[in-house]
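*Asks:* Model the structure of this input:
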Amino acid sequence: MSALLARPGADAYHAMQRLADDPVFALRSHRFHELARGKAERDAENPAWTAAEVVTFERQFTAPVKTGEDLLRLVMGVLADIAQNLTKGDATSRALLERAKDEEEVQHWLVEQMNARAHGRFHAFREAEVALGHKPDVIAASTSAPCQVAVEIKHGGKSWSARDLENTLRTQLAEDYLKEESRRHGVLVITHHRDRRWQRIGDNKPISFSDLIAWLSGIAATITENAVGQISVQCAGIDAWKRDTSADPPKATEAKAKSRDRRRPVAS
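*Replies:* Take a look at the predicted model:
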């Protein structure tokens, strides 16, 4: 019991709750619930910062990552910045990503982009076990706490269907890659490289890349646990495809022409 109460994290808390609800411990149920609540209150306290982390915060305005939830939030912010810069930045590597021939090239590119924005808070890397399917494509590990985020990457220009991507989210990422105690958070990243549509589950109607990401994000929000305990997963999209608009009619010119036509008196 002492070892269970001393162990931080959601797994130990839920274990205490299961003990409290077990008929075998009915006479101690109220006490066990009190112990579980006290444990949750202690776990809710943010881990203390070191002197070096305080100095870094003062100089760089970047807080250390102390929990898996903090790391997931940071990784999602970094992915959003990558996606934003890819489409809105003055000088980007969008064309390089668009030409990526397979997921390995995307992985190398994404690790480089993530580490460039880490500012010492985490380190993104690939491991040799990827080839054997034992590890996620990319792991983001905090530099100030024993927590990791699994990043699974799918090349949207390949033959992955919407159902394939859903299975990747539910099984490969949520079940297979989030079993370690230090890795209970994950992100499915899908990249978009060419003009294509996916078939929506249910009515087989074509949906865009943005609709696909929104649909998968909704599913991710419902996944809160796997076989070993509480988890959290999210989905992110990186759009590298740039539609060629050179052949499109100039909309502004057309609008002005139509406006002039409406003001022009009709000939009798």
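*Asks:* CA atoms for contacts and neighbours, from now on please.
*Replies:* OK.
*Asks:* A20 sits in which helix or strand?
*Replies:* helix 10-21 (DSSP states H and E).
*Asks:* how about the longest helix along the chain: buried residues?
*Replies:* The longest helix of the chain (DSSP state H) is helix 68-88. In terms of neighbour count (16 or more other CA atoms under 10 Å), helix 68-88 has its buried residues at 68-69, 71-72, 74-76, 78-79, 82-83, 86-87.
*Asks:* Quick one: residues in contact with it.
*Replies:* 65, 92-94, 113-114, 117-118, 140, 142, 147-149, 182-187, 236-240 (CA atoms under 8 Å, 6 or more residues apart in numbering).
*Asks:* I'd like the structure of this one too, to check against the first:
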Amino acid sequence: MAENYGNITPWSVHQFKEFCKSEMVSPESHRQLFELAVLQLKTLKDWVENGNDSPWVTWQRATEENEVRTLIAAELRKHSKGYYTIAEEPELANEQRMDIWLDNPKVRSPVPIELKLLDKDWSGPKLCERLRNQLVGDYLREEAAGCGVFLLISQKTTKKWVVNGQRVGVNELASALKCYWKTIAGNYVGVDEIEVIVIDMKVRGLVCDT
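*Replies:* Here you go, the predicted model:
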């Protein structure tokens, strides 16, 4: 069973001083590594969706998952500041491969990031199944691994997905999948938290018309 992290992981004095200098802390637990991964991915999301130098047009041309995975991993690596390392498709004991994982030598288990391109043929039920069986059921099996990220990339698609009986668009997809996770989380007592992040590359191309 994974260790019980609670809602807040306290920082050490060293971590507090470190944060004051760099606005980042070197993670000392799996939960802290997960929180750092979420922070970095949300920063990346804001850059792609709102940044003046957003690479969204170029990134839309990457049609294969491995291409997008390399772009995401490169950005995470570039902003790591030595607080974590990035691996793409590391092989597990059963020959499965995570898309991306964040690792730190002080932390026993890495944090998996499972990536899906929404422009591919992913239905709502299939996304739920991959979250449940792949991210949680396969990649969080290790005793000390309690947190993971489901990263969804929307390049050009405008389709909708049915999740838990509700039809949702790209703006509601993350919250719908997190609600789905809450309905099944009780079956996975060793898993502490799952974060769902959707990066929508179309957002930066919108022009205000009011």
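*Asks:* give the contact list for the equivalent of S232 of the first structure over in the second structure.
*Replies:* Counting by TM-score structural alignment, S232 of the first structure corresponds to E193 in the second structure. E193 of the second structure makes contacts with G146, C147, G148, as judged by CA under 8 Å, 6+ apart.
*Asks:* With R196 of the first structure instead?
*Replies:* G157, S208, F209.
*Asks:* Once you drop chain neighbours, what's closest to the residue mapped onto the first one from the second structure?
*Replies:* Looking back up the chat, that one is G157 of the first structure. In the second structure, the residue paired with G157 of the first structure according to TM-score structural alignment is D119. Using CA to CA, 6 or more residues apart in numbering and skipping the chain neighbours, the partner closest in space to D119 of the second structure is T157 (5.4 Å).
*Asks:* Please, which helix or strand holds the aligned partner of the one you found in the first structure?
*Replies:* Matched to the first structure by TM-score structural alignment, T157 of the second structure sits across from D195. Assigned by DSSP H and E, D195 of the first structure belongs to no helix or strand.
*Asks:* Would you state the helices of the second structure in chain order?
*Replies:* Going by DSSP H, the second structure shows helices at 13-22, 30-50, 56-60, 65-78, 124-129, 170-184.
*Asks:* out of those helices, deepest packed?
*Replies:* Of all the helices of the second structure, helix 30-50 carries the top mean neighbour count, a mean of 20, counting by mean count of other CA atoms under 10 Å.
*Asks:* Where does it end up in the first structure?
*Replies:* The aligned range for helix 30-50 of the second structure is 68-88, by TM-score structural alignment.
*Asks:* That stretch vs the second structure, average offset?
*Replies:* Comparing stretch 68-88 of the first structure with its match in the second structure after superposition yields a mean distance of 1.1 Å (mean CA distance after the TM-score superposition for the first structure).
*Asks:* what's the spacing between that stretch and its chain's center?
*Replies:* Relative to its chain's centre, stretch 68-88 of the first structure lies at 8 Å (CA atoms, centre = their mean, to the nearest Å).
*Asks:* now swap in stretch 177-193 of the second structure and tell me
*Replies:* Remark: stretch 177-193 of the second structure is offset 16 Å from the chain centroid, using CA atoms, centre = their mean.
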